[in-house]
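Trainee: Sequence first, then the predicted structure, then my questions.
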Amino acid sequence: MPSTPHRALRGFLALCTAAGLASVAAPTASAAPGTGPTAVVTMGDSYISGEAGRWLGNSLTNSGSRNGTDRAWTGSAYDPSRVYGATAGGCHRSDTAEVKSAGPVASSLINLACSGATTENVIRASQGGQAYKGEAPQADQLAAVAASHDVELIALSIGGNDLGFADIIATCAKDYIVWYSYCHDDQQAEVDARIDGVMADVGRSVDEIRAVMTGAGYSASDYRIVLQSYPSPIPRAAENRYAESGWARTNTGGCPFWNDDSTWARDSLVPQLANRLKGVAAAKGVQFMDLRDALQGREVCAKTSKQVSSTVPASATTSEWARWIDSQSTQGLVQESMHPNAYGQQALGRCLALVHARPTGNHSCRNTAGAGASGMYLTAG
């Protein structure tokens, strides 16, 4: 981690929230609903694609395996493709992405999401959608999957990049490190000005998925759509293990935010977005998976979690489940910051598996203190 605030700032100015999911090669033979290999598909942005899946907790050690946290370490160098495969440097679809961590819920677990994707990257090209990072719009990719598989469930995470999550994170960090001012008042106004339009675009994305499935011969009862919200990567102020004053949050914890801004993000911004996404799900007649509390107590700098060190090994039961802000990219890429890491993704995969087994209703997914992914559970949501 950096030792001076001005060096730290350079990383924040480059911060980009992005993440993607990996496409799985589809069989060439055509299928129809109820025939062919079953499939669960994920679509959308970095929070479902697997961004930050490279990491098992956070460590201040900058060399070697970083105390076992860096899964890209080969023993002599770093190779992100060990985690992200051919999408390293692009969509960043990890081997621990939500759908890949869901277990044997279908014959094929297909990841179409891409790091940095917005709603326009979901919509079909024929309807004005845009290709992204060299790939066709995700709805067009879904059409090929629907034709060759028996698609049972499609999970969608989208809207965060449309709303400007990356800019919010960068602004709030900059206000802590440089300007000594709060960000939440100005940022709340920005969110309020954008959110209606963003939700309309999320709704259109759901409509596009439906149109593709109808075109492939599916009826509404042949498959399910699950719209999911976002987990908070940082804790509220009262649950942060580092003091607000000094440089520990910047140089040690990787959570450079003021108390009021942290609590605003955890208890206002994340719930506001979740509630609005739930409204879209209700309006479109799809299921909703609420992840706002999925990382509770496992966030970056949370009192009830620990950094990894030479004496504290990486562990799903004690380590943080989100990637810290590595402001100088001394470990991996800045774009991995503030995303669920491999532990967090495994937990979200368990959430997806649990919802897969619940064909109706809305559900909130939470973790059990002191347990790993197997401790995730659902409540009515």
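Mentor: Arrived safely.

Trainee: Please count neighbours and contacts with C-alpha atoms only from this point.
Mentor: Noted.

Trainee: Would you confirm that residue 213 contacts residue 146?
Mentor: Yes: counting by C-alpha atoms under 8 Å, residue 213 does reach residue 146; the two are 6.7 Å apart.

Trainee: Looking at those two, which is more packed in?
Mentor: Taking neighbours as other C-alpha atoms under 10 Å, residue 213 and residue 146 compare with residue 146 leading, 27 against 23.

Trainee: in which helix or strand would I find that one?
Mentor: Here residue 146 sits within helix 138-148, counting by DSSP states H and E.

Trainee: and the residue nearest to residue 344 when sequence neighbours are not counted, how many residues sit next to it?
Mentor: In space, and not counting its chain neighbours, residue 344 is closest to residue 321: 4.5 Å by C-alpha to C-alpha, 6 or more residues apart in numbering. Residue 321 has 34 neighbouring residues, counting by other C-alpha under 10 Å.

Trainee: before we go on, here's another structure to hold up against the first:
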Amino acid sequence: MRFPRVTAIVSSLLLAAGATLASAATSHAAAPTGYVALGDSYSSGVGSGSYDSASGDCKRSSKAYPVLWKNAHSPSSFNFDACSGARTGDVLANQLGHLSASTGLVTISIGGNDAGFADVMTTCVLQSTDTCVAKVNTARAYVQNTLPAALDNVYNQIRAKAPAAKVVVLGYPRFYQLNGTCIAGLAEAERSAINGAADLLDTTISARAASHGFSFGDVRTTFAGHEICSGDAWLHSVDWLNIGESYHPKPAGQSGGYLPALTKYAP
């Protein structure tokens, strides 16, 4: 009779199917879903207030885009390691410890401090237009000649330590709306030079991110119409009473500028 043989074949197929489903369920359960937020002051939320006192000089804000994304999506774990003033070397030395095979999302903004943008803005506010433009050009040379390798080092380490993660690299906004509402402050030539350097920085970061298979969140598009001199700025201008928050996003810049640029790639 053939029934025992047919029964055996059917039983084998059912067992194999069950094993496949169990394996798929196990794989799904083990999918990496932790979120690690790296980077500098634009990621830590400087300029947005509501700082976590435990974060000290890193000034991590509850209004920063990593916290906003975390609150909306409830990742399995969340590590907020971004720190005000961070450069690429600081990320390598101090911010990669929470990356692992269980990390499903990494975000980072980095490179502005390496290029010396704080020094650029200080120079432009306090000194002549010619001195400002010369300082901008020094920063541009660094971005073109030195920053790419520094970014590659960071991106290589992120991928090595978080092999399954979706990595979203966030850029920087243009600071100024040209021919805008400002009636004092920097000369238009200075504002134009600063915007041009920001564009170069973003172009450089975007290219290096793409070469590693990372997504680039271009916040210039989300900040459009909300630059300084726009009449509805999402960025602080120079603030003599709290100089550290100058040229950083306000809460609206984090929620309306940075969060949408992240959500485009990590919905």
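Mentor: Nice, thanks for sending it over. Here the structure is a predicted model, which is why all the values come from computation and not from measurement.

Trainee: Just the TM-score for the two chains, thanks.
Mentor: Remark: TM-score between the superposed chains equals 0.81 [TM-score structural alignment, normalised by the length of structure 2]; 237 aligned residues with a C-alpha RMSD of 2.2 Å.

Trainee: State the distance from residue 163 of structure 1 to residue 102 of structure 1.
Mentor: 28 Å (C-alpha to C-alpha, to the nearest Å).

Trainee: How about residue 339 of structure 1?
Mentor: 18 Å.

Trainee: who touches both of residue 213 and residue 146 of structure 1?
Mentor: With C-alpha atoms under 8 Å, 6 or more residues apart in numbering applied, the contact sets of residue 213 of structure 1 and residue 146 do not overlap.

Trainee: which helices and strands sit right next to the top helix by length along structure 1?
Mentor: When every helix of structure 1 is counted residue by residue (DSSP state H), the longest turns out to be helix 184-215. For helix 184-215 of structure 1, the elements it packs on are helix 138-148, helix 160-163, helix 259-264, helix 270-284, judged by 3 or more C-alpha pairs under 8 Å, 6 or more residues apart in numbering; DSSP states H and E.

Trainee: looking at these, which is buried most?
Mentor: helix 138-148 (a mean of 23; mean count of other C-alpha atoms under 10 Å).

Trainee: which residues in structure 2 form strands?
Mentor: Counting by DSSP state E, structure 2 has strands at residues 34-37, 78-80, 103-108, 166-170, 215-217.

Trainee: Of those, flag the one that's most buried.
Mentor: strand 34-37 (a mean of 26).

Trainee: which parts of stretch 242-262 of structure 2 are buried?
Mentor: 244-262 (16 or more other C-alpha atoms under 10 Å).

Trainee: Same question for stretch 192-208 of structure 1.
Mentor: 195, 198, 199, 201, 202, 203, 204, 205, 206, 208.

Trainee: likewise stretch 40-57 of structure 2?
Mentor: Going by neighbour count (16+ other C-alpha under 10 Å), the buried part of stretch 40-57 of structure 2 is 40, 41, 42, 43, 44, 45, 46, 47, 48, 49, 51, 55.

Trainee: residues in contact with the second one?
Mentor: The neighbourhood of residue 41 of structure 2, defined by C-alpha under 8 Å, 6+ apart, consists of 58, 59, 82, 83, 84, 85, 86, 248.

Trainee: try the third one
Mentor: Taking C-alpha under 8 Å, 6+ apart as the criterion, residue 42 of structure 2 is in contact with 84, 109, 172, 248, 249.

Trainee: Show me what residue 150 of structure 2 lines up with in structure 1.
Mentor: Using TM-score structural alignment, the equivalent of residue 150 of structure 2 in structure 1 is residue 201.

Trainee: Check the gap between the aligned partner of residue 64 of structure 2 in structure 1 and residue 214 of structure 1 for me.
Mentor: When structure 1 is aligned by TM-score structural alignment, residue 64 of structure 2 is paired with residue 97. Separation of residue 97 of structure 1 from residue 214 of structure 1 (C-alpha to C-alpha) stands at 27 Å.

Trainee: Residue 272 of structure 1 now?
Mentor: According to C-alpha to C-alpha, residue 272 of structure 1 stands 32 Å off from residue 214 of structure 1.

Trainee: Helix 270-284 and the longest helix of structure 1, what's the angle between them?
Mentor: 30 degrees (axes from the mean of the first three to the mean of the last three C-alpha atoms, to 10 degrees).

Trainee: coming back round to it: just the ones of the buried residues of stretch 242-262 of structure 2 in helices?
Mentor: Going by DSSP H, the helices hold 251, 252, 253, 259, 260, 261, 262 from the buried residues of stretch 242-262 of structure 2.

Trainee: thought the first one was touching residue 61?
Mentor: Just to be clear, that refers to residue 251 of structure 2. No: Residue 251 of structure 2 is beyond contact range of residue 61, at 9.5 Å (criterion: C-alpha under 8 Å).
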